[in-house]
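mind folding the following:
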Amino acid sequence: MDVVMYEVHVKGFSKLLPGVPEELRGSYAGLAHPTSIAHFKRLGVTTLSLLPVHYCIDEPHLAERGLHNYWGYNTLGFFCPDPRWAKAEHRNDPTAVTAEFRQMVNALHAAGLEVVLDVVYNHTPEGNEFGPTLSFRGLDNITWYRLAADDKGRYENLTGCGNTVRCSQPRVAQFVLDSLRYWVADMGVDGFRFDLAPVLGRTRQGYDSNAAFFTALRQDPVLAGVHLIAEPWDAAYDGYQVGRFPGRFLEWNDKFRDAVRGYWLGAGAGVGRGEFARRFMASSDVFHHGQRLPTASVNFVAVHDGFTLADLTSYSTKHNQANGEDNRDGRDGELAANFGAEGPTDDAAVNATRQRVRHALLATLLLAQGTPMLCAGDEIANSQGGNNNAYCQDNATTWLNWEQADFRMTELVAQLLALRASEPLLRHPRWFASGPGDACIAWYAPSGHEMTPHDWHDAGQRAFGAQLREAGASAPRLMIVFNPDAEPLPFLLCNGPWQLVLDSSGESAAPLVLAGQPLNVPARSLLVLRHP
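Here you go, the predicted structure:
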């Protein structure tokens, strides 16, 4: 199955969703309501990646400000679904909360949808050595936490959260595996996305892809068939481990995010054709080793952490004042562009440009090789008002705004995923090659010739195209053309004829283009053509 992931918050998705009864909105039951399921099926996604649903508590600094940890990355109960996301009548009854969660999973499965949980085994809410004693610190501090080598009274902080769980300790590893098995065997989930995943493989010598925890995970029969997805970085000096996870792991690929943003948004000098092409083809320079496949690259443009897709094209800087940290929190350097106005505007030209770029970003994400991941709300142009770290905003900032939804985006996502499903070359299970008999890709300049080394290094030219050929075929099957520039351009096509099947800008008709004829490629657009 071609996995198409959809990262979603249980509450935020349905809290304001028309068609879901008021008493179910924002709950596990609301996420599995027929109205919610109809939206997922309309899009064509296959796998819901839920933000943390383990029992979570608020950090002291949030409680002091009257805020709450909405995202949930502060787990205290590793075998318990968070009662906050159950129906109001169930929240004080753990048995009812658990039953509602199971019913949600069953309903989603019945609709053909998988459920993946975002899990946090890298730290606990006990903070640093001055934090509260809530669980493991009071039970067996030296077993559960990584302590400084030169001072056992201090914690190693490889997570940015004050402490680091000692996953290399056998009893700790057993606890984590027991938790994972419980959520699969008893609750029915289909996989896990591991927050700050390098912590799982840390030994005293640093990160080790052959660490004992990974070996135990690989050998566990209950976990043998589930999705394993890594956030492949933590806060250690060697924290960036993209491409270095073992076996079945898929990995969030921030190189894809930055290249795609830089190419279409033109941040700084913009991203060149070579870097963009590598990321579009599943980052073989990162993942093509051992037995790993293109699907190892989890491609994304926006996720919960950072700007939404709409805000990425509406704000040049973050606006996190509501978080109470004087706008110091959140990621700088989002590679964003506002196209002439910061935030909402009545300028029709600015809004048209924003929409065009959003469409190109979505098309790139959903047609690239690898495993695509869409962030909930991006398919309706949902905004968080420029807040790129809304972890503590359990309010209209993070609840999807269905009243102002841009359903043109929804239709585009559905069209793109239908095209992806119908064309095996857009979800190829193996790496493209250049040998005879292999599925191949060839890159073309707008003048119609194959890209040369000079073309790849020409920073002044950014438009180009790719022809994809099936294994053993004498002619290419698909052509994808990219034009990130602000003006349309003629693109000379070879190996035709070609039938235009998708224009992300919505400008083009669908003519038959013969070989040797120029095709007018609209500004800031991605085109897909098929050999008739």
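
drop to CA atoms for contacts and neighbour counts, all remaining ones
Noted.

quick one, strands of the stretch 351-500 of the chain?
Under the criterion DSSP state E, counting those that start in this stretch, the stretch 351-500 of the chain contains strands at 371-375, 440-444, 464-469, 478-483, 489-492, 498-503.

now the fourth one: how far from the chain's centre is it?
Just to be clear, that refers to strand 478-483. Chain-centre distance of strand 478-483: 23 Å, with Cα atoms, centre = their mean, to the nearest Å.

what's that strand packed up against?
The elements that strand 478-483 packs onto, with contact taken as 3 or more Cα pairs under 8 Å, 6 or more residues apart in numbering; DSSP states H and E, are strand 464-469, strand 525-530.

looking at those, which is closest to residue 40?
Proximity to residue 40 (Cα to Cα) singles out strand 525-530 among these, at 24.2 Å.

count the neighbours of the closest residue to residue 473 other than its chain neighbours for me.
Distances taken as Cα to Cα, 6 or more residues apart in numbering put residue 437 closest to residue 473, at 7.8 Å, once the chain neighbours are dropped. Residues near residue 437, counting by other Cα atoms under 10 Å, number 13.

could I get the strands of the stretch 351-500 of the chain as CSV with mean neighbour count?
CSV is the format used below for the strands of the stretch 351-500 of the chain (neighbours: other Cα atoms under 10 Å):
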stretch, mean neighbour count
strand 371-375, 24
strand 440-444, 19
strand 464-469, 22
strand 478-483, 23
strand 489-492, 18
strand 498-503, 20
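
could you say which one of the ones you listed comes nearest to residue 405?
Short answer: strand 371-375, nearest of the strands of the stretch 351-500 of the chain by Cα to Cα, at 14.6 Å.

and this one, so I can compare the two:
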Amino acid sequence: MPFPLCPPRFGARLGADGVRFSVWSSAARRLWVSIFDAAGERELEHIPLEPQSEGVHSTFVSGLAPGARYGFRADGDYAPERGLWFDPDKLLVDPYAVAIDRPYRYDPRLAARRGEGGDTASLIPKAIVTDLPAPLASQPPLFRAGGLIYELSVRAFTRLHPDIPEAQRGTIGALAHPAVIEHLKKLGVSAVELMPITAWIDERHLPPLGLSNAWGYNPVSFMALDPRLAPGGIIELRDTVVALRAAGIGVILDLVFNHTGESDELGPTLSLRGLDARAYYRHGEDGRLVNDTGTGNTLACGHAIVLEMILDALRHFVRHTGVDGFRFDLATVLGRTASGFDPDAPLLAAMRADPELADRVMIAEPWDIGPGGYRLGGFRPPFQEWNDRYRDDVRRFWRGDGGVGALATRLAGSSDVFAGATRTRSVNFIAAHDGMTLADLVSYEHKHNAANGEENRDGHDENFSWNNGVEGKTTDAEVNERRERDLRALLSTLFASRGTIMLTAGDEFGRTQSGNNNAYAQDNEITWLDWGNKDLALEEHVAALAALRKSVPALSATDFLIGQPLSGRDMPDVEWLSETGTPLEVAEWNDPERRRLTMLLDGGDAGGGRLAILFNADRRSTAFALPPRGGFWWRGALPADLRAVEGGLLVPGRSVLFARESAVEGER
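This next block holds a predicted model:
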């Protein structure tokens, strides 16, 4: 029996002959709804909202229909040092708007003090009264832990795609194009993770530099899609989700509930700040905004009204688009209380218990920059977590300053991080939207962020990256060959890892950002995927890895590898061997110079075959011996032409190779 769908209390609710507007503020003395003409330019009416109870203000306006444009205004004390920003000259976007009529554009007048900047109605998007589509029938998520998440920026991914009609490039609808779906299926993608698609504003320092926010991690609206990405509104997203689901691909939305684009004390007044900044944002004992996000403000996720708003936003996307779930940016903020992070904080507990959300995919970026903000492994199931320790340990192993012990721990599911659990909740990744691309990781020793206009001060300084061309005697051909080997090795490591794996769009064919590791402000060729210059051989390698991962149950399982037989099996789930085919000794585990490892998996299939994954991070080719077993023989799985030599299988330098054990048929 389906659960009852309770509509949100706030926003613009259509009735038979008009619209009821409701908004919350505990501190405003007066509030109004401003009704605009069809172009959103001329203010037609300025109607008071009546106080109800517990901070609710509402009114019914007859005669309005879908498509009407509106905004709110609020008046009260103006004392920014005490978190009070009331200014009736500031038109405010409804926090519950489900559509807006134009993108946000930064203008200094939006940040002007009361009485100094004039009316901002001409500078602000207008919310649109929308007749939402009927909720979709509830379906379980397609994505399951252990699958492949493909992280992408809608605009960067589609902007230069040659098969997509030019008018559709850069939009959510472009993701439903057959050429896109074919590419995703080729890679074995379980779910696409869309970087923020709700409406955002540029940071104030970007327009003077001629730059704009390309990533969307600076939201103002939590339910309204950015018109640049979704000119067709919520229906465009819904149709795209349906098309991807029909191809067996889920959709995960990357949402930002840790801060808003209203920024610090010098930022613009756009919505929550003008309604009740003291309630919506966290403030310190000195009355100043808390900045646990590094963006100037931090949402007060423990406040009941903020908790309600976030839950309503999540339900909105589940009900009306059918998405599989969500990834939460700087998710530690969602669990912050007065005493610090709590995995059972009200919002996190409510998300886990909500009947409409409990079965959705939930992925935490488990850190913020506040006190005690690094919380990897600290969230409760069903949250999966971005695992940056996996990222760094894998990078360091292939760079040459990380050992096989750390590598094995990450390959086995990071049980040290998720202690006490029976299954890993790790989202394993080597590169993501923030940081160097995979190709840049093996090409640049240091970041190159000059294009961001901050004199290369922004972005991480420690990337655990390396430059394959630093040796003076190395030719261009040798450099390219080394980079290609390292890329294949890194990708193979990712696909051999326990837990969910994540690949960022374009890394499968060698995309580059020319060493820029913080390209958030580059809405240009730096971030747009260059489909015309793909490394086709690398892409085919990733497709082969995806096919292998799907064909061997042990690769996509989420149980921790423990070195013991699983129920009903007669061999250990994993054995860790040296290149000689013998178990690693304690001294070898701790040897910082050891660059080779064999991961021998019980394949988990009915045929009883094992899978050997051979890691050779040395530049020299090495013969790996594999333990024999009566009735079975070893054959190459990836690449298929794995060469047998005296003493075992030959693994070229800087390579990961796969071999499968098969039953012997006849004399060999």
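
TM-score for these two?
Put the two chains on top of each other and the TM-score (TM-score structural alignment, normalised by the length of the first structure) is 0.92; 509 aligned residues with a Cα RMSD of 1.9 Å.

turn the helices and strands packed on strand 478-483 of the first structure into a markdown table, columns for distance to residue 266 of the first structure.
Converted to a markdown table, these look like this (distance: least, Cα to Cα, whole Å):
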| stretch | distance to residue 266 of the first structure |
| --- | --- |
| strand 464-469 | 16 |
| strand 525-530 | 14 |
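
show me the contacts for the closest residue to residue 425 of the second structure other than its chain neighbours.
Setting aside the residues directly before and after it, residue 425 of the second structure is nearest to residue 384 in space (Cα to Cα, 6+ apart), at 4.6 Å. With Cα atoms under 8 Å, 6 or more residues apart in numbering as the criterion, the residues that contact residue 384 of the second structure are 362-364, 425-427.

and the two most separated of those residues?
Of all pairs in those, the most separated under Cα to Cα is 362 and 426 at 11.9 Å.

these two: which is more packed in?
Just comparing residue 362 of the second structure and residue 426: by other Cα under 10 Å the higher neighbour count belongs to residue 426, 30 against 21.

that one pairs with which position in the first structure?
Matched to the first structure by TM-score structural alignment, residue 426 of the second structure sits across from residue 297.

pretty sure its match contacts residue 283?
Yes - in this structure, residue 297 of the first structure is within contact of residue 283 by Cα atoms under 8 Å, at 7.1 Å.

what do these two both touch?
Both residue 297 of the first structure and residue 283 lack any common contact, where contact means Cα under 8 Å, 6+ apart.

related to what we said a few turns ago, got the strands of the stretch 351-500 of the first structure as CSV, with distance to residue 73 of the first structure columns?
Shown next, in CSV, are those (distance: least, Cα to Cα, whole Å):
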stretch, distance to residue 73 of the first structure
strand 371-375, 17
strand 440-444, 41
strand 464-469, 40
strand 478-483, 38
strand 489-492, 47
strand 498-503, 39
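
show me what contacts the residue nearest to residue 473 of the first structure?
By Cα under 8 Å, 6+ apart, the contact list for residue 437 of the first structure reads 471-473.

give me the number of residues near the counterpart of residue 446 of the second structure in the first structure?
Correspondence of residue 446 of the second structure to the first structure, assessed by TM-score structural alignment: residue 317. Residues lying near residue 317 of the first structure (other Cα under 10 Å) number 22.

sticking with residue 317 of the first structure, tell me its helix or strand.
Using DSSP states H and E, residue 317 of the first structure is not contained in any helix or strand.

try residue 160 of the second structure
Using DSSP H and E, residue 160 of the second structure sits within no helix or strand.

who's in contact with it?
Contacts here follow Cα under 8 Å, 6+ apart; on that basis residue 160 of the second structure touches 169, 528-531.

what's the counterpart of it in the first structure?
Counting by TM-score structural alignment, residue 160 of the second structure corresponds to residue 16 in the first structure.

stretch 486-498 of the second structure maps to which residues in the first structure?
Counting by TM-score structural alignment, stretch 486-498 of the second structure corresponds to 357-369 in the first structure.

repeat for stretch 74-81 of the second structure
Using TM-score structural alignment, stretch 74-81 of the second structure pairs with nothing in the first structure.

mind naming the longest helix for the second structure?
Across the second structure, the helix with the greatest residue count (assigned by DSSP state H) is helix 476-495.

that helix vs the first structure, average offset?
On superposition with the first structure, the mean distance recorded for helix 476-495 of the second structure (mean Cα distance after the TM-score superposition for the first structure) is 0.4 Å.

list the residues that contact residue 146 of the first structure.
The contact partners of residue 146 of the first structure, by Cα under 8 Å, 6+ apart, come to 155-156, 163-166.

got it, and residue 280 of the second structure?
272-273, 299-301, 303, 305-306.

aligned to it, what sits in the first structure?
Residue 280 of the second structure maps onto residue 144 in the first structure, by TM-score structural alignment.

separation between that match and residue 446 of the first structure?
59 Å (Cα to Cα, to the nearest Å).

same check, this time on residue 425 of the first structure
For residue 425 of the first structure, the distance to residue 446 of the first structure (Cα to Cα) stands at 22 Å.

residue in the second structure paired with residue 278 of the first structure?
In the second structure, residue 278 of the first structure lands on residue 409 (TM-score structural alignment).

that match sits in which helix or strand?
Assigned by DSSP H and E, residue 409 of the second structure falls within helix 404-411.

what's the spacing between that helix and its chain's center?
Worked out by Cα atoms, centre = their mean, helix 404-411 of the second structure lies 24 Å from the chain centre.

right, I'll call it a day here.
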